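> Test case, fold it:
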Amino acid sequence: MPAEISMHRFGEAVSKAADAATVYGALEELSMAHVGAKLFTLMTFDRASGLASRCYSNMPEAYPASGTKTVDSDRWSDHVLDGQQNFVANDIESIAEVFDDHELIRSLGCESVLNLPVVVGGEVLGTINLLHEKGFYTPDKVAAAEILKLPGSVCFLMEKLSKGGQ
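As a prediction, this is how the structure comes out:
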């Protein structure tokens, strides 16, 4: 599906959405159409409090959209949250170097990951997380994923507003 049509559908979903979950679903649809993923999640980050929260998951049994966790300072956070750079790992060994839940990830049939930081006003509001089979996130797919960041900013700003943020 051409990007223009997908972006138009996303815009329609935003304009008609009764809640943030509807918009998150529209971003998932856009992500599937342009990049692909078996597991799709959205995480918000608040660097001031040091907390992260999963606000959306297409596999809520394995990765529920609830609760918060502490954001550790490590290689991943240095790269994604501080450096505001995409993180790509295309095998389970590389995933295991940065994610403690690598066994669960593998059990879901995923051995590659693409984390896209969504930056607004110089601040990472969250990440779009795409996981798929080994070797899936080629340079072409990573480049195609850049289209997701602007719609992702809409999602994370909606999440922030729904929590009373400004």
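> contacts and neighbour counts: CA atoms only from here.
OK.
> quick one: terminal-to-terminal distance for stretch 10-25?
Distance across stretch 10-25, first residue to last, is 9 Å (C-alpha to C-alpha, to the nearest Å).
> chain center to it, what's the gap?
Offset of stretch 10-25 from its chain centre (C-alpha atoms, centre = their mean, to the nearest Å): 16 Å.
> go on, stretch 32-39?
Computed by C-alpha atoms, centre = their mean, the chain-centroid distance of stretch 32-39 equals 11 Å.
> one more to put side by side:
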Amino acid sequence: MTDLEDLEKRVRQEVGVRLFTVLAWVPERRALRRVHSSHPGEYPVGGEKTVEVAQGWLATCIEAREPYFGPDRAAVREVFADHAVIESLGCGAIINVPVVDGGEVLGVLNILDAEGRYDAGSVAVAESLAPLAVPALRGGAR
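This next block holds a predicted model:
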């Protein structure tokens, strides 16, 4: 089983990250539950997000199974209610990549760094790493 700490190391090496979390999708509650966090003080494992993110984000990441890319602080502020905490950690760009297995959304990788740090190539690399989270999310992290 791929360990989420190992996945975090790969994301750090291949994409670059200041804040990394993995959220499991809980469809019956339309909620996301944090199962891994690089910053457990600010974003503890077990914490849940219901629709504190914009509906457009859910439509993109969960329903359409497409990554969300917010290249700057304005994009982060527009979508995430916790943008002040995100900014306090020095983050102003975000890549959210759905983790999909057999057509089912299991969760989302949240990859954040300084404003302007990511581009379309970063999103592509993040997408290529998302399948590494499948074993952990299938194996009871949900």
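> quick one: TM-score?
The TM-score (TM-score structural alignment, normalised by the length of structure 2) is 0.92; 141 aligned residues with a C-alpha RMSD of 1.6 Å.
> Please identify the residue in structure 2 that aligns with His102 of structure 1.
Matched by TM-score structural alignment, His102 of structure 1 corresponds to His83 in structure 2.
> right, and Leu106 of structure 2 touches Ala136 too?
No. Using C-alpha atoms under 8 Å, Leu106 of structure 2 is not in contact with Ala136, being 9.8 Å away.
> circling back to that earlier point, can you report how many residues neighbour the residue nearest to the match of His102 of structure 1 when sequence neighbours are not counted?
Spatial nearest neighbour of His83 of structure 2, chain neighbours left out: Arg77 (5.3 Å); criterion: C-alpha to C-alpha, 6 or more residues apart in numbering. By other C-alpha atoms under 10 Å, the residues close to Arg77 of structure 2 number 16.
> Which strand or helix spans Val100 of structure 2?
Following DSSP states H and E, one finds Val100 of structure 2 within strand 93-101.
> Could you point out the residues of structure 1 onto which that strand aligns?
Using TM-score structural alignment, strand 93-101 of structure 2 corresponds to residues 112-120 of structure 1.
> before we move on, the earlier item: more crowded one of Leu106 and Ala136 of structure 2?
Using other C-alpha under 10 Å as the criterion, Leu106 of structure 2 and Ala136 rank with Leu106 on top: 24 against 17.
> quick revisit: report the buried residues of the strand holding Val100 of structure 2.
Ala93, Ile94, Ile95, Asn96, Val97, Pro98, Val99, Val100 (16 or more other C-alpha atoms under 10 Å).
> swap in stretch 33-51 of structure 2?
For stretch 33-51 of structure 2, the neighbour count (16+ other C-alpha under 10 Å) marks Arg33, Arg34, Val35, His36, Ser37, Ser38, Tyr43, Val45, Gly46, Glu48 as buried.
> Switch the residues you listed over to a markdown table; also include distance to Gln13 of structure 2.
Formatted as a markdown table, the buried residues of stretch 33-51 of structure 2 follow (distance: C-alpha to C-alpha, whole Å):
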| residue | distance to Gln13 of structure 2 |
| --- | --- |
| Arg33 | 25 |
| Arg34 | 22 |
| Val35 | 21 |
| His36 | 18 |
| Ser37 | 17 |
| Ser38 | 14 |
| Tyr43 | 22 |
| Val45 | 23 |
| Gly46 | 26 |
| Glu48 | 27 |
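> Could you tell me which of those residues belong to strands?
Arg33, Arg34, Val35, His36, Ser37, Glu48 (DSSP state E).
> SS state for the spatially most central residue of structure 1?
Taking C-alpha atoms, centre = their mean, the centroid of structure 1 lies closest to Ile128, which sits 1.3 Å from it. At Ile128 of structure 1 the chain is in strand, as set by DSSP: H, G, I helix; E, B strand; the rest coil.
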